[in-house]
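In: Sequence plus the predicted model coming up.
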Amino acid sequence: MNLILQALHNIPSAQVEHLASVANAARIEQVAAHLYRLRAVNPQANIAAYCFEHQIDYGFVPQGKQLADFGLLVMDMDSTLINIECIDEIADMQGIKPQVAEITESAMRGEIDFAESLRRRVALLKGLDEAALLRVYDERLKLNPGAETMLTELKKHGVMTLLVSGGFVFFTERLKARLGLDFAHANELEIVDGKLTGNVSGKIVDAQGKADWLNHVREEFGLQAAQVIAMGDGANDLKMMAQAGVSIAYHAKPVVRAQASYALNFVGLDGLVNLLGN
C-alpha cells in the first residue's frame, strides 16, 4: 500500500516526514514539491485529521494500481466538472437565486428528495427566456481546476468518460462536444415559444438514474465494477459512486466524503491523476 500526499502548496518536508513516520513508510518519493508518494505504508486512521488540518489531500492506494486498470470514469457535472450549480445561476437571471440555491444545498446534503427538489426549483424558472441558458454557459460556467489535465490523461490511458447529471442537457451536451467526452446524460428543460415552462421533460435523472447510467455503459462495454471510477460532490451522487470500484468525493459534502474511496478536498480534478498515475 502506498500513501499519496498532494496539495495546492509545496508540502513542507517536516510534514511529509511526520506522516511517513506515522504510516511506517519504507521510503519517501518526491514527485513534485506539492506531491509525494510514501511507499509500503501501514494505513493509520489518524492521518486524516492531520492532513485536513494542513490542507493536504491523501489517499492509500494499493501498490501497482494505476489509471490503465480502469475503463470508465463517470462524473457529475455541477460543482464537480464545473465550478457552478447551473440551476442556481439560471435562477439568478430570474432574480431568485437565494430561494433556488437554498433548495439545491438541502438536496445536495441529502435532506430532501432530489427529484422533488428539482421539480420545485424548475417550477420557479417558469417564463424565463431560454437565452438565459446560453448566458450562464458563456458568462459563468468554468471548468474546475485540473479538468483538462485529468481528461487528457484519461484519454491517454484509454479510459472512457460519462458525464451524468441531475442538471440539464443544454449544458452537458455542450461540454461533451467541447471536451470530447464519450457519453453524457441529463435532464431536459421543457421550452415552449422560447420560454421555460417550469417543467422537466421525461424521466428525471436522479440518484438512481445516475447509478443506472453507470451500469448501462459499464455493461455495454463489458467492464467490471472494479474498472469504473465515479466522481461527485453531493448526496445525489452516492448511489452512482457505490456502483464503482473507486469513488472520488470532489470538494464534497461531508456525507459524500465519508462514503468515498478517496476525497479531494483541496486540489483540483487532476488530483485523480496524481492518485492513480503510478
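Out: That came through fine.
In: drop to CA atoms for contacts and neighbour counts, all remaining ones
Out: Will do.
In: just the strands in the stretch 1-150 of the chain please.
Out: 2-6, 27-32, 35-39, 57-61, 72-75 (DSSP state E, counting those that start in this stretch).
In: Out of these, which is the most enclosed?
Out: Most buried of these, by mean neighbour count (mean count of other Cα atoms under 10 Å): strand 72-75, with a mean of 26.
In: what's in contact with it?
Out: With contact meaning Cα atoms under 8 Å, 6 or more residues apart in numbering, strand 72-75 is reached by 81, 159-164, 214, 218, 227-232.
In: same thing but at 7 Å, please
Out: Residues from elsewhere that reach strand 72-75, judged by Cα atoms under 7 Å, 6 or more residues apart in numbering: 159-164, 214, 227-232.
In: ok so, going back, can you redo the strands of the stretch 1-150 of the chain as a markdown table with distance to residue 177?
Out: Shown next, in a markdown table, are these (distance: least, Cα to Cα, whole Å):
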| stretch | distance to residue 177 |
| --- | --- |
| strand 2-6 | 31 |
| strand 27-32 | 33 |
| strand 35-39 | 32 |
| strand 57-61 | 31 |
| strand 72-75 | 16 |
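In: Which one, of the ones you listed, ends up nearest to residue 170?
Out: Smallest distance to residue 170 across these (Cα to Cα): 16.8 Å, for strand 72-75.
In: for the closest one, the distance to its chain's centre please.
Out: 9 Å (Cα atoms, centre = their mean, to the nearest Å).
In: now swap in stretch 233-248 and tell me
Out: On the basis of Cα atoms, centre = their mean, stretch 233-248 sits 9 Å off its chain's mean C-alpha point.
In: Check it against this one:
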Amino acid sequence: MSMKLILQGPQADQATLERLAAMAAPASSTMLHARALRADGFDFTPDLKAQVEAAAFDAGVDATFIDAGRLLSDFKLVAMDMDSTLITIECIDEIADMQGLKPQVAAITEAAMRGELGFSESLTRRVALLEGLPVEALGRVYEERLRISDGGEAMLQSAQAAGLKTLLVSGGFTFFTERLKTRLDLDFTHANLLEAQDGKLTGRVVGGIVDAEEKRRTVERVCAQLGIDTRQAIVMGDGANDLGMMSVAGLSVAFRAKPVVRAQADVALNFSGLDGLLAILA
C-alpha cells in the first residue's frame, strides 16, 4: 500500500518543506498551499518515519505519513474533545480563576492529562473547589475567555460539507458544550452537568462523570446511532482521558497533545491548527 507524506506548519516556508520532503527521496512533491506539501512515491520504513518526524518537529513542522488514498469523505463522523482541543482553554481552570484557585486546579488538571491521576478522581477534586461560585461566572468564562482553536471552524465546516456528522464529547461541562453546539452547528454533544443551588455551584456533578471510558462509549453509541462502524470515525484529543475513544477510531488525531497521546495517535498536529486535518485527508 502506497503512502503519502504531508508536511505542514504555520511558519513553514517552501524551502523548509522541500528540504524535509527530500529526506524521503519522493518521486514527486506538490505544494498543497503556502504552508503545506505532499510527497509521494517513496519507500516507507519505520526508520524513515522516525527520522523525518524528528527533523520536522525540530523545524516546527508536522509530518504525517498516511495511506495515499485516504480522503475526508472516507469518514462519516468527526469526534472531538473540547478543552485544549476544540477550544484553547481548560474551562475548569478558568472557572477556578474566578475563585483565585487556578494554580491548585490547573495542577490537578495537568496530572490527569498526563495520565498520572484518574480522571474521575481529578474532576471530583477540582469541582469540589468550585463550591459557592456564582453560576454567572461560567458565562463570564464563555464570553471573555473561551476561544475556538486555530483552524477549528474551518475544519468543522469542511467536514460538514463532506457529509460528516460532528460530536463534541468532553470531560468538561454542558454549560459550554451546549453553547458550542449551537454556535458551531454540531450534531451531538456529551459532557458533565454541574450542580447548582440558589445560583451557586455546589461543588458536585450531577449523575455519572464523563471519563475516558464514557468518552469511548459515547463514540461507540453515536456510531451505532448513525449506523456506521467506529473505524469510520475521526477522533481528536489531547489528553490521556481521550486515548480510549481514540483507540476505536479509524483515524486518531493528537492535537497539541501530551507525549503519551502523541505516541499512540495516528496523526499528531503539534504546530498546525485543527484544519491541518484537511491537508492530510485531501
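Out: Thanks, I have the structure now. Source: prediction; values computed, not measured.
In: related to what we said a few turns ago, looking at the strands of the stretch 1-150 of structure 1, which is nearest to residue 138 of structure 1?
Out: When these are compared (using Cα to Cα), the closest one is strand 72-75, at 21.5 Å.
In: ok, average deviation of that closest one from structure 2?
Out: When structure 2 is superposed, strand 72-75 of structure 1 averages 0.5 Å from its matched positions, counting by mean Cα distance after the TM-score superposition for structure 1.
In: What is the corresponding segment of structure 2 for that strand?
Out: Here strand 72-75 of structure 1 aligns to structure 2 at residues 77-80, judged by TM-score structural alignment.
In: Over to stretch 232-242 of structure 1?
Out: So stretch 232-242 of structure 1 sits over residues 237-247 in structure 2, by TM-score structural alignment.
In: which other residues reach that stretch?
Out: With Cα under 7 Å, 6+ apart as the test, stretch 237-247 of structure 2 has contacts from 80-81, 84-85, 113-115, 119, 211-213, 215-216, 219, 235, 252-258, 260-261.
In: and those, which are buried?
Out: 80-81, 84-85, 113-115, 119, 211-212, 215-216, 219, 235, 252-258, 260-261 (16 or more other Cα atoms under 10 Å).
In: Residue 194 of structure 1: which of the strands of the stretch 1-150 of structure 1 is closest?
Out: Taking the strands of the stretch 1-150 of structure 1 one by one with Cα to Cα, strand 72-75 is closest: 30.1 Å.
In: per the alignment, residue 255 of structure 1 corresponds to what in structure 2?
Out: So, by TM-score structural alignment, residue 255 of structure 1 is matched to residue 260.
In: Comparing whichever strand or helix holds its match with structure 1, how large is the average distance?
Out: Per DSSP states H and E, residue 260 of structure 2 falls inside helix 259-264. Superposed on structure 1, helix 259-264 of structure 2 shows a mean distance of 0.4 Å to its aligned residues (mean Cα distance after the TM-score superposition for structure 1).
In: Tell me the first helix or strand C-terminal of that helix.
Out: Downstream of helix 259-264 of structure 2 (by DSSP H and E), the next one is strand 267-269.
In: The lengthiest helix in structure 1 corresponds to what range in structure 2?
Out: What stands out as the longest helix in structure 1, according to DSSP state H, is helix 207-220. Aligned by TM-score structural alignment, helix 207-220 of structure 1 falls on residues 212-225 of structure 2.
In: Now that stretch on structure 1. Mean distance?
Out: If you overlay the two and look at stretch 212-225 of structure 2, the average distance to its match in structure 1 is 0.5 Å (mean Cα distance after the TM-score superposition for structure 1).
In: which residues sit against that stretch?
Out: Contacts to stretch 212-225 of structure 2, defined as Cα under 7 Å, 6+ apart, come from residues 169, 229-230, 241-242, 244-245.
In: do stretch 6-26 of structure 1 as well
Out: Under the contact criterion Cα under 7 Å, 6+ apart, stretch 6-26 of structure 1 has outside partners 33-36, 38-44, 55-58, 266-267.
In: cutoff 10 Å now
Out: Stretch 6-26 of structure 1 is contacted by residues 1-3, 5, 27-28, 30-47, 50-51, 54-59, 264-268, 271, 274-275 when judged by Cα atoms under 10 Å, 6 or more residues apart in numbering.
In: what do we get in structure 2 for residue 149 of structure 1?
Out: Counting by TM-score structural alignment, residue 149 of structure 1 lines up with residue 154 in structure 2.
In: Give me the spatial nearest neighbour of that match, chain neighbours excluded.
Out: Excluding the flanking residues, the one nearest residue 154 of structure 2 by Cα to Cα, 6 or more residues apart in numbering is residue 275, at 6.1 Å.
In: Can you find the partner of residue 103 of structure 2 in structure 1?
Out: Match for residue 103 of structure 2 (TM-score structural alignment): residue 98.
In: That match is in contact with residue 121, isn't it?
Out: No. Applying Cα atoms under 10 Å, one finds residue 98 of structure 1 not in contact with residue 121, separated by 11.1 Å.
In: Surely residue 140 of structure 1 and residue 83 touch.
Out: Yes. Using Cα under 10 Å, residue 140 of structure 1 makes contact with residue 83 at a distance of 8.6 Å.
In: picking up where we left off before, what's the spacing between the match of residue 149 of structure 1 and residue 160 of structure 2?
Out: 10 Å (Cα to Cα, to the nearest Å).
In: more crowded one of the two?
Out: More crowded of residue 154 of structure 2 and residue 160, by other Cα atoms under 10 Å: residue 160, with 18 against 15.
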